[in-house]
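S.K.: Return atomic coordinates for the entry below.
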Amino acid sequence: MRYEHTVKGRFLERPNRFIAYVDVNGQSVICHVKNTGRCRELLTSGCTVVLEFHPHAREMGRKTEFDLIAVYKGNLLINMDSQAPNRAALEWMENLSQKEPNDNALRMLQPFDPSGSIWLPCKIRREVVHKDSRFDLAFMLENQQTGALKPAFMEIKGVTLEENGIVRFPDAPTERGVKHLQGLSEAVAEGFEAFVLFVIQMEGVREFRPNDETHKAFGDALRAGARAGLHILAYDCEVEEASMKIRREVKISLS
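M.R.: Below you'll find the predicted structure:
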């Protein structure tokens, strides 16, 4: 996924969850923050941030010309656009549906199959309601040997909290996230394949862990889901100032 127009600036302050002030070429501009999480460890005074500029903001009915989309944490560029993980994940899934069956990434999307058959995603849909849950993606997994189909759901979570190469989710309590995991676990019991994909919005981390210190209920729901057959995936991303794409599998530790 790509952004059309980007500029760099110096972060000044964030008076509330939705806006920030950034110095761009000596001028203080107001920005929409595309992540309502706390992000206190990222948005520190004077840090370098990346903004998406909307040249036709007035015609679009926008209140601001800029969105804050990424931040430099030292030399590490972290995308903090909360909409980016879903866009990147959809592109990734659509690309997987076109890849050759021997692609290593496809192994992460296989339902349990002792025969070792390859299953590819197809018929991908966004924002699908199932009972009292709304999942980010719904799709079919097609067996490339037999043509058999399995219905599947996927929920996507963006990860920006990093310390010493270890990333955690969530960075704030999320009852909505717990409900998503419970809904996915229920879908597994009904015969669906179900996935939660943690899109790590940076490159080169060592390990993903649930953030039990911040919200143990989410970690407990994730571990319960794993026992119930929920597939848990974590991938880092290749992040540039004007783009982000899913890159490589990251080790998961649920303990």
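S.K.: Only C-alpha atoms from now on, for both contacts and neighbour counts.
M.R.: Will do.
S.K.: if I've got this straight, A187 is in a helix?
M.R.: Yes. Assessed with DSSP: H, G, I helix; E, B strand; the rest coil, A187 lies in a helix.
S.K.: can I assume it is in contact with A194?
M.R.: Yes. Counting by C-alpha atoms under 8 Å, A187 touches A194, with 6.9 Å between them.
S.K.: Another sequence for comparison is provided below:
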Amino acid sequence: MKFDPPLVSGTLVQRYKRFLFDAILDDGSAITGSCPNTGSMRGLTAPGSRIWMSQSDSPTRKHRHRLELVEADDTVVGINTGLPNRLAEEAIRAGLVVADLGTYPVLERERKYGRNSRIDILLSGPDRPPAYVEVKNVHFRRAAGLAEFPDTVTARGAKHLEELGDMAEAGFRAVMLYLVQREDCSRFRICADLDPAYAAGFRRALSRGVEAYAVKCAVTSQQIRPVASIAMDEPGLADL
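M.R.: Model prediction:
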């Protein structure tokens, strides 16, 4: 996925109220923009960080600038939670998740299912059960090479795991896909110490037949591109 028009760069002053950030553009202008990530963004909000923003003159947008990328740990990290479904589709079609997922002839997004929820991606075809794919955005890293999710408690995420388990037990295929918007990680792990309930829900989902995969992306100021499946570590039993 290429950024078109190109992003503009600057320096982060602060991110606040979840939805807003202040920055200084490279030309010296001070701006306030929107942050398309309501999570904690742990490790990605340090004042002085190099950032990249998209721009829009749409009359429906309150703020012209939207935060897209943050430089942290000497790498560029994608923070826009509106992009993972699109990137996941690219990864599936390229066979990066697991090869047979990419052979489903029909791919739909945001279909209603479960308990008043929407599945991120629904794959279907005439010769096999549909595959329900839930996508989670990942940008948290504490140890070198290790991406983790979640970076804070997520009751909504635990609900999604339970609903995927329901689909698996009903005879459908259920897939949990963690989309890592940074390239400096070769492994992925469920963050059991920050959200033990989610980690327990993840183990329960696997026991019910849910598949789980992680794919990392190459991220630059020009584009974000899924590049490879990465190994998944089990959450530590001592943390549960």
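S.K.: Could you get me the TM-score between them?
M.R.: For these two chains in superposition, a TM-score of 0.90 is obtained (TM-score structural alignment, normalised by the length of the second structure); 231 aligned residues with a C-alpha RMSD of 1.7 Å.
S.K.: quick one, what contacts M140 of the first structure?
M.R.: By C-alpha atoms under 8 Å, 6 or more residues apart in numbering, the residues touching M140 of the first structure are P121, C122, K123, I124, L149, K150, P151, A152.
S.K.: Helix, strand or coil: sort out the first one for me.
M.R.: The three-state label for P121 of the first structure, taken from three-state DSSP, comes out as strand.
S.K.: how about the counterpart of it in the second structure, what does it touch?
M.R.: Under the alignment defined by TM-score structural alignment, P121 of the first structure is paired with Y104 of the second structure. By C-alpha under 8 Å, 6+ apart, the contact set of Y104 of the second structure is L123, S124, G125.
S.K.: what do we get in the first structure for S207 of the second structure?
M.R.: In the first structure, S207 of the second structure lands on R227 (TM-score structural alignment).
S.K.: same check, this time on A46 of the second structure
M.R.: Counting by TM-score structural alignment, the partner of A46 of the second structure is T44.
S.K.: quick one: the residue nearest to that match when sequence neighbours are not counted and V50 of the first structure, what's the gap?
M.R.: Excluding the flanking residues, the one nearest T44 of the first structure by C-alpha to C-alpha, 6 or more residues apart in numbering is F11, at 7.2 Å. From F11 of the first structure over to V50 of the first structure the distance is 9 Å, taken as C-alpha to C-alpha, to the nearest Å.
S.K.: More neighbours: which of those two?
M.R.: V50 (27 against 23; other C-alpha atoms under 10 Å).
S.K.: quick one: secondary structure of the more buried one?
M.R.: Assigned with three-state DSSP, V50 of the first structure falls in the strand class.
S.K.: contacting residues around it?
M.R.: Contacts of V50 of the first structure (C-alpha under 8 Å, 6+ apart): T6, V7, K8, G9, L68, I69, A70, V71, E241.
S.K.: And R248 of the first structure, by the same measure?
M.R.: Y235, D236, C237.
S.K.: returning to what we had before: ok, A187 and A194 of the first structure, which is more surrounded?
M.R.: A194 (27 against 21).
S.K.: how about that one, what's its partner in the second structure?
M.R.: Under TM-score structural alignment, A194 of the first structure pairs with A174 in the second structure.
S.K.: That match contacts R208, doesn't it?
M.R.: No. Look at A174 of the second structure against R208 with C-alpha under 8 Å: they stay out of range, at 9.7 Å.
S.K.: so what sits against both of these two?
M.R.: If you check A174 of the second structure and R208 against C-alpha under 8 Å, 6+ apart, the residues they both contact are G165, A168.
S.K.: Would you state the helices of the first structure in chain order?
M.R.: With DSSP state H as the criterion, the first structure has helices at 57-60, 84-96, 175-189, 212-228.
S.K.: In a markdown table: these, plus distance to I156 of the first structure.
M.R.: Formatted as a markdown table, the helices of the first structure follow (distance: least, C-alpha to C-alpha, whole Å):
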| stretch | distance to I156 of the first structure |
| --- | --- |
| helix 57-60 | 28 |
| helix 84-96 | 6 |
| helix 175-189 | 10 |
| helix 212-228 | 13 |
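S.K.: Of all these, which one comes closest to K245 of the first structure?
M.R.: helix 84-96 (5.5 Å; C-alpha to C-alpha).
S.K.: Can you tell me how far the spatially most central residue of the first structure is from L197 of the first structure?
M.R.: Geometric centre of the first structure, nearest residue: G158, 2.9 Å, by C-alpha atoms, centre = their mean. Taking C-alpha to C-alpha as the measure, G158 of the first structure falls 9 Å from L197 of the first structure.
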